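Colleague: Got a predicted model here, sequence first, then my questions.
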Amino acid sequence: MGKVLVENIRIYAHHGCLPEETIIGCQYSVDVSVKTDLSKASLSDDLVDTVDYVHINKIVKEEMAVPSKLLEHVGKRILDRIFSEIPMVKKTAVSVSKLNPPINGDVEKVTIVLKSSR
């Protein structure tokens, strides 16, 4: 078993419950971790034997472009697509962080983390 990490995918998106959040938008950071068998890829040196992190980045960018009220909702869509489109993934974790959230306080970010397995 092995792990592929795609970390700190920076995206400007329009998520939130407040109307101004969906109009103005803000900066987000997404981390994805997938567990899979990497033994074949470690021997073959062939992209078809591993999880292509370009594909993961594409899924994240496309799902983050669809506005949601809740970060949990967009995170679940990312998880679902990873399992749907990348059959060799056994487990995955996705964290979605809203940077400088519009809350009454000096907060760097708020983050949700979702995990799932086949």
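Modeller: Sure thing, it's come through.
Colleague: hey, let's count contacts and neighbours off CA atoms from now on
Modeller: Will do.
Colleague: residues of the lengthiest helix in the chain that come out buried?
Modeller: Across the chain, the longest stretch assigned as helix under DSSP state H is helix 71-85. Residues of helix 71-85 classed as buried by neighbour count (16 or more other Cα atoms under 10 Å): Leu71, Glu72, Val74, Gly75, Lys76, Ile78, Leu79, Ile82, Phe83.
Colleague: Contacts for it next, please.
Modeller: Defining contact as Cα atoms under 8 Å, 6 or more residues apart in numbering, one finds that helix 71-85 is touched by 15-16, 56, 59-60, 63-64, 66, 68, 89, 92-97, 112-116, 118.
Colleague: try this one next to it:
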Amino acid sequence: MVSQIELKDMKFYAYHGVSPQETKVGNTFVVNLILTAPLEKAVISDDLHDTINYAEIFGAVKQEMDIPSKLLEHVAGRIMNALKVKFPQLQEIRLKLSKLNPPFGGNLHSASIILKETF
């Protein structure tokens, strides 16, 4: 059995960007996660201790989103590392971090970075 947790469309207002305007004004960012972990015990036990608490995942992502960075790649990498440390039972992380309406003069919904790591 493959067990995955998906947290979809977590929205954060943060101050990531290369230009001084972005770090001053901020923007809306969206994080999507798919986490693979051995959760078979929780399927049977119905016990929170046998799974990964979704609120704790959200909290770990929020903590990293609150730290300004120039690059989406840097923020995404920090999130990945924080999740690996906090949840050592993870076997794979798939993360998509998107900046909505990036300020470079074009009609664009979002710019995104996607990272995937298997351990």
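Modeller: The structure has been received and is ready for your questions. Quick caveat: nothing in here was measured; it's all calculated off a predicted structure.
Colleague: Can you give me the TM-score here?
Modeller: The TM-score (TM-score structural alignment, normalised by the length of the first structure) is 0.97; 118 aligned residues with a Cα RMSD of 0.7 Å.
Colleague: Quick one: the buried residues of helix 71-85 of the first structure as JSON lines, columns for distance to Asp37 of the first structure too.
Modeller: Listed next are those as JSON lines, based on distance: Cα to Cα, whole Å:
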{"residue": "Leu71", "distance to Asp37 of the first structure": "29"}
{"residue": "Glu72", "distance to Asp37 of the first structure": "27"}
{"residue": "Val74", "distance to Asp37 of the first structure": "27"}
{"residue": "Gly75", "distance to Asp37 of the first structure": "23"}
{"residue": "Lys76", "distance to Asp37 of the first structure": "23"}
{"residue": "Ile78", "distance to Asp37 of the first structure": "21"}
{"residue": "Leu79", "distance to Asp37 of the first structure": "18"}
{"residue": "Ile82", "distance to Asp37 of the first structure": "15"}
{"residue": "Phe83", "distance to Asp37 of the first structure": "15"}
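Colleague: closest to Val107 of the first structure among those residues?
Modeller: Checking the buried residues of helix 71-85 of the first structure against Val107 of the first structure with Cα to Cα, the nearest one is Leu71 at 16.4 Å.
Colleague: which stretches of the second structure form helices?
Modeller: Counting by DSSP H, the helices of the second structure are 20-25, 40-45, 54-65, 72-86.
Colleague: would CSV of those helices with distance to Leu108 of the second structure be doable?
Modeller: Listed next are the helices of the second structure as CSV, based on distance: least, Cα to Cα, whole Å:
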stretch, distance to Leu108 of the second structure
helix 20-25, 16
helix 40-45, 41
helix 54-65, 22
helix 72-86, 16
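Colleague: Can you check which of those gets nearest to Lys11 of the second structure?
Modeller: Set against Lys11 of the second structure and scored by Cα to Cα, the helices of the second structure come closest in helix 54-65, at 9.3 Å.
Colleague: angle of the closest one against helix 72-86?
Modeller: 140 degrees (axes from the mean of the first three to the mean of the last three Cα atoms, to 10 degrees).
Colleague: What mean distance separates helix 54-65 of the second structure from the matching residues in the first structure?
Modeller: In the superposition with the first structure, the aligned residues lie an average of 0.7 Å away from helix 54-65 of the second structure, counting by mean Cα distance after the TM-score superposition for the first structure.
Colleague: Show me which positions of that helix end up buried.
Modeller: Under 16+ other Cα under 10 Å, the buried positions of helix 54-65 of the second structure are Ile57, Ala60, Val61, Lys62, Glu64, Met65.
Colleague: Alright, calling it a day.
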